[in-house]
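**Q** got a structure for you, letters missing:
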């Protein structure tokens, strides 16, 4: 490492990594060699012997990446959704804060997608109407098959539709044993997750009143 830093004139490891992974902007001259581009592409695409899945735990779990107990400012920045990443100096809290925002943005987008009416016209219980005035030819009206369902069935439907949103909901409601989620015989958490996820979708539905079975504050069932 010392030879690389001295021979190539990098002041720090950060400068070296910034140059190594510098993304080429469209219209900008690419000064990287073909070997440079190939090596970086192989690593980022998981085609090298050591992949990103190996590097991230090494950085996150490194003893030097975590602030000491007396450094309360850095410790409190872990998983922060608001503090600027440039203000977080230690690697572990910075990575966790960055991941928090990535997951938060993805969850917001996916809940919004679940609240919208399917474009392919597939049947979805969140968009069924009790009746129709005939203005829309594709209106889905509730029938007896839609009424005959169980909460457990609906819960598994949500789980299959978007695993990320279900996972986050399950983190709040599910019990764990040895790091794995377990379903209790009494008060099983999938039922709680279903209602929790349903309540997450309702505000999103109200943002799309024309495409959903909503009228005022009540569902049209």
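**A** Nice, thanks for sending it over. Here the structure is a predicted model, which means the values were calculated and not measured. Residues are numbered from 1 along each chain as shown.

**Q** use CA for all of it now, contacts and neighbours both
**A** Fine.

**Q** any idea where the strands of this structure begin and end?
**A** 175-177, 180-182, 214-215, 218-219 (DSSP state E).

**Q** Which residue ranges of this protein form helices?
**A** 2-8, 13-20, 34-44, 52-60, 72-76, 91-115, 144-147, 151-161, 163-173, 189-205 (DSSP state H).

**Q** could you dump those helices to a markdown table with mean neighbour count and distance to residue 181?
**A** What follows is these, written out as a markdown table (neighbours: other Cα atoms under 10 Å; distance: least, Cα to Cα, whole Å):
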| stretch | mean neighbour count | distance to residue 181 |
| --- | --- | --- |
| helix 2-8 | 10 | 46 |
| helix 13-20 | 12 | 38 |
| helix 34-44 | 12 | 31 |
| helix 52-60 | 12 | 22 |
| helix 72-76 | 14 | 27 |
| helix 91-115 | 18 | 20 |
| helix 144-147 | 9 | 30 |
| helix 151-161 | 15 | 14 |
| helix 163-173 | 17 | 8 |
| helix 189-205 | 19 | 10 |
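
**Q** Put this next to the first one:
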């Protein structure tokens, strides 16, 4: 059986996600034609490693998933792994208020420098491919866009949740839960990637 190419892997993941070339290209920051050339193998990916990592984030893939489809000597595969802090649990279901061990870290690509991670509890975000036990990588962003998955402190629940933000400034999830954000609530950031539980968890000595 012929080994899958990088372009084929991108195309397959995009279709599984139900995205058009135009939608993925916009999220990644390339032209639709450029993405089409990558998928067909007419052009390789550019030498900026963040392009591959932005693809992984847009497609909800753990960091490094697409890198394995590139040749071993490809410049993008030489990117050093870094560690980001895990701040605690976040509820995709009931809210969570417990913090993580301050020594815990998650290994990610350097495109996620400056981000933080949370461990998910609950299964109310399965439509977004987020399941209990996953780690979500979050960028600090107090003003995310509607449609993004955010981590927010909900005062009336006295805990953090992982939910989708709507245009009407509500947090929603698969189980028909809905909450209108108030002045007492706080959005910590928007999700940029999901890391499956099989990914490595790093702890400093």
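**A** Structure received. Not measured: the values here are computed from a predicted model.

**Q** Superposing both, give me the TM-score.
**A** The TM-score (TM-score structural alignment, normalised by the length of the second structure) is 0.27; 91 aligned residues with a Cα RMSD of 5.4 Å.

**Q** related to what we said a few turns ago, compare the helices of the first structure and give me the one nearest residue 219 of the first structure.
**A** helix 189-205 (9.5 Å; Cα to Cα).

**Q** For the closest one, enumerate the helices and strands it packs against.
**A** Helices and strands touching helix 189-205 of the first structure, by 3 or more Cα pairs under 8 Å, 6 or more residues apart in numbering; DSSP states H and E, are helix 91-115, helix 151-161, helix 163-173.

**Q** Which residues does it contact?
**A** 111-112, 114-116, 151-152, 154-156, 158, 165-166, 169-170, 173-175, 183, 212, 214 (Cα atoms under 8 Å, 6 or more residues apart in numbering).

**Q** Who are the contact partners of residue 24 of the second structure?
**A** Applying Cα under 8 Å, 6+ apart, the residues contacting residue 24 of the second structure are 14, 55, 58.

**Q** need the residues you listed in CSV with secondary structure and neighbour count, can you?
**A** Shown next, in CSV, are the contacts of residue 24 of the second structure (DSSP: H, G, I helix; E, B strand; the rest coil; neighbours: other Cα atoms under 10 Å):
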residue, secondary structure, neighbour count
14, helix, 19
55, helix, 22
58, helix, 21
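
**Q** Residue 154 of the second structure: which of the residues you listed is nearest?
**A** Using Cα to Cα, these come closest to residue 154 of the second structure at residue 58, 26.2 Å.

**Q** Quick check: nearest residue in space to the closest one, chain neighbours excluded?
**A** What sits nearest to residue 58 of the second structure in space, not counting adjacent residues and going by Cα to Cα, 6 or more residues apart in numbering, is residue 27, at 6.4 Å.

**Q** Against residue 192 of the second structure, how distant is the one you found?
**A** Look at residue 27 of the second structure and residue 192 of the second structure: by Cα to Cα, to the nearest Å, they are 11 Å apart.

**Q** hmm, back to that, Throw the helices and strands packed on helix 189-205 of the first structure into JSON lines and include distance to residue 198 of the first structure, thanks.
**A** Formatted as JSON lines, those follow (distance: least, Cα to Cα, whole Å):
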{"stretch": "helix 91-115", "distance to residue 198 of the first structure": "10"}
{"stretch": "helix 151-161", "distance to residue 198 of the first structure": "9"}
{"stretch": "helix 163-173", "distance to residue 198 of the first structure": "10"}
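
**Q** which one of those helices lies closest to residue 5 of the first structure?
**A** helix 91-115 (20.8 Å).

**Q** Report the inter-axis angle for the closest one versus helix 189-205.
**A** Angular relation of helix 91-115 of the first structure and helix 189-205 on a 0 to 180 degree scale: 70 degrees, by axes from the mean of the first three to the mean of the last three Cα atoms, to 10 degrees.

**Q** can you pull the buried residues of whichever strand or helix holds residue 22 of the second structure?
**A** Using DSSP states H and E, residue 22 of the second structure falls within helix 21-28. Within helix 21-28 of the second structure, the residues scored as buried using 16 or more other Cα atoms under 10 Å are 21, 24-25, 28.

**Q** Now the element after that helix, going C-ward?
**A** In the C-terminal direction from helix 21-28 of the second structure (assignment by DSSP H and E), the next one is helix 32-40.

**Q** ok, and for that following helix, which residues are buried?
**A** For helix 32-40 of the second structure, by 16+ other Cα under 10 Å, it's 32, 34-36, 38-39.

**Q** That helix packs against which elements?
**A** helix 6-17, helix 21-28.

**Q** Out of these, which is closest to residue 120 of the second structure?
**A** Among those, helix 6-17 sits nearest to residue 120 of the second structure (Cα to Cα), with 20.6 Å.

**Q** That closest one to helix 21-28, inter-axis angle?
**A** 100 degrees.

**Q** Next, the buried residues of helix 6-17 of the second structure.
**A** 6-8, 10-11, 13-14.
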